[in-house]
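Asks: Dropping the sequence and predicted coords here.
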Amino acid sequence: MRASTDLDALTDFFDRYGVALTAGDVPSLTGCYALPGLVVTDTYSFSFSSLAAVALSFVGAAPDYHERELVAAHALIEDVQPVSALLTEVAVEWEFLDSRGARVPGERYRYLLRSTDTGPVICTVVRTG
C-alpha cells in the first residue's frame, strides 16, 4: 500500500465527505477519520480519540448548513503532496451550493490523510482560510 496521490481517488473521498457533511450523515463522517485525530484553526485546536468525539464535533454542522440553505459541498483540490509511504497532504477549498443553485464560497483546509486498506482517512485538519 502507498500514500494516495491519485486525484480520482482523492476526489471520490472528498465527494463522499462533502455529501455526508451537508446531509448531516454523522456515521459516514466519522468513518472518514483516523483515531486519534486533530483539528487546528487560528483560534483553537482539539484532538479526538474516539468516534463519539468525532461525532460530537459535527452535531451542530448540519443545522448550520440547513439554516444557511447549503445543499451541496464540493472540494476543489488545489494541491496534493506525498508526505511519507502512507501519508498525503491535500489542500482543499470547499465550494458550497445553496438551495437556489448559487455558488457560496467556502473555506480552505489542509488535510493530512493516511492510506488504509479501505481508502484514505483524515488524521489532521488545518483550517488555512
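Replies: That came in fine, so what should we check first? Here the structure is a predicted model, which is why all the values come from computation and not from measurement.

Asks: Only C-alpha atoms from now on, for both contacts and neighbour counts.
Replies: Will do.

Asks: Quick one: classify the residue of the chain most remote from its centre as helix, strand or coil.
Replies: In the chain, the residue that sits farthest from the middle, by C-alpha atoms, centre = their mean, is residue 100; the gap is 24.0 Å. Following DSSP: H, G, I helix; E, B strand; the rest coil, residue 100 is assigned to coil.

Asks: Check the one 4 residues further on too.
Replies: On the three-state scheme (three-state DSSP), residue 104 is labelled strand.

Asks: Can you give me the neighbour number for it?
Replies: The tally of other residues near residue 104 (other C-alpha atoms under 10 Å) stands at 14.

Asks: Use this one as the comparison:
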Amino acid sequence: MDHAEIDDYLDRYAETLTRFDATAAASLWAEPGMIVDDRFSGVLEDRAAMARGLEHSYPLYRALGLASVGHELLSATPLTGAITLVHVRWLFLDADGALLTDSTAYYVLRRDEDGPHACVCIQVDDASKLQALAADRGIDLAQFLPEPPSA
C-alpha cells in the first residue's frame, strides 16, 4: 500500500467518525477486528459488534463537542505485500474547527480485494486524552459507562 491509498482509507474512516456513522466505520474493518490499549484487549467478531461498540461512544463524543475528525499519517511500514503497519495521529475538532484533543494509534491494515481494512488497532493515548478533555469540560465520564448487568 502506498501513502495515497493509506491516506484515502484514513480520510474515509475519519469521515465516518465525523458523521457518527458506525455501520460505515465498521465496514472499514476486517472480521474479526482487534482493539488493544493499556487496560483492554478485545476481539470484535463481526462488523455488527464493531458498529455497536462505536455507537456506544457517540454520546460521549457529542457531549465533548466533537464536530469533525481529521488525521495525520505519521508513518507506514510495509510488513508484507498486503499488510502495512500504520501510525496515525487523529485530530478531534469542534464546530469552529478548533482542536479539542488528539490521539495516536497504530493500525495493522490489510489490503483485501475491496481495499484496505483495519485488522488491529493499538490505541496509544486516547483514553487519557479523552479523560483530560472531559475533566476540562466538567463532564463526568461515569454517566457514559454501560450499566452493570442486574443480578
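Replies: Yes, it's here. In this text, all values refer to a predicted model and were calculated from it rather than measured experimentally.

Asks: circling back to that earlier point, the residue farthest from the centre of structure 1 maps to what in structure 2?
Replies: Counting by TM-score structural alignment, residue 100 of structure 1 corresponds to residue 96 in structure 2.

Asks: Against residue 6 of structure 2, how distant is that match?
Replies: 27 Å (C-alpha to C-alpha, to the nearest Å).

Asks: cool, residue 12 of structure 2 as well?
Replies: From residue 12 of structure 2 to residue 6 of structure 2 the distance is 10 Å (C-alpha to C-alpha).

Asks: Looking at the two, which one has more neighbours?
Replies: For residue 12 of structure 2 versus residue 6, neighbours defined as other C-alpha under 10 Å are more numerous around residue 6 (19 against 15).

Asks: Other residues contacting stretch 6-23 of structure 2?
Replies: For stretch 6-23 of structure 2, contacts defined as C-alpha atoms under 8 Å, 6 or more residues apart in numbering pick out 24-25, 28, 47-48, 50-52, 54-55, 58, 66-71, 73, 116.

Asks: for stretch 90-104 of structure 1, same thing?
Replies: 68-81, 105-113.

Asks: give me that answer again for 7 Å
Replies: 69-81, 105-112 (C-alpha atoms under 7 Å, 6 or more residues apart in numbering).

Asks: Please list only the buried members of those.
Replies: With neighbours counted by 16 or more other C-alpha atoms under 10 Å, these contain buried members at 70-75, 77, 80, 106, 108-112.

Asks: which one among those residues gets closest to residue 129 of structure 1?
Replies: Distance to residue 129 of structure 1 across those (C-alpha to C-alpha) is lowest for residue 108, with 4.8 Å.

Asks: ok, which stretches of structure 2 are helices?
Replies: Remark: helices assigned in structure 2 by DSSP state H are 3-18, 22-26, 47-63, 126-136.

Asks: Which positions within the last one qualify as buried?
Replies: Of the residues in helix 126-136 of structure 2, 126, 130, 134 count as buried by neighbour count, 16+ other C-alpha under 10 Å.

Asks: distance of the second one from residue 92 of structure 2?
Replies: Think residue 130 of structure 2. When distance is defined by C-alpha to C-alpha, residue 130 of structure 2 is 10 Å away from residue 92 of structure 2.

Asks: Also residue 66 of structure 2?
Replies: In terms of C-alpha to C-alpha, residue 66 of structure 2 sits 6 Å off from residue 92 of structure 2.

Asks: repeat for residue 112 of structure 2
Replies: 28 Å.

Asks: Kindly state which residue of structure 2 is aligned to residue 33 of structure 1.
Replies: The alignment partner of residue 33 of structure 1 in structure 2, by TM-score structural alignment, is residue 29.
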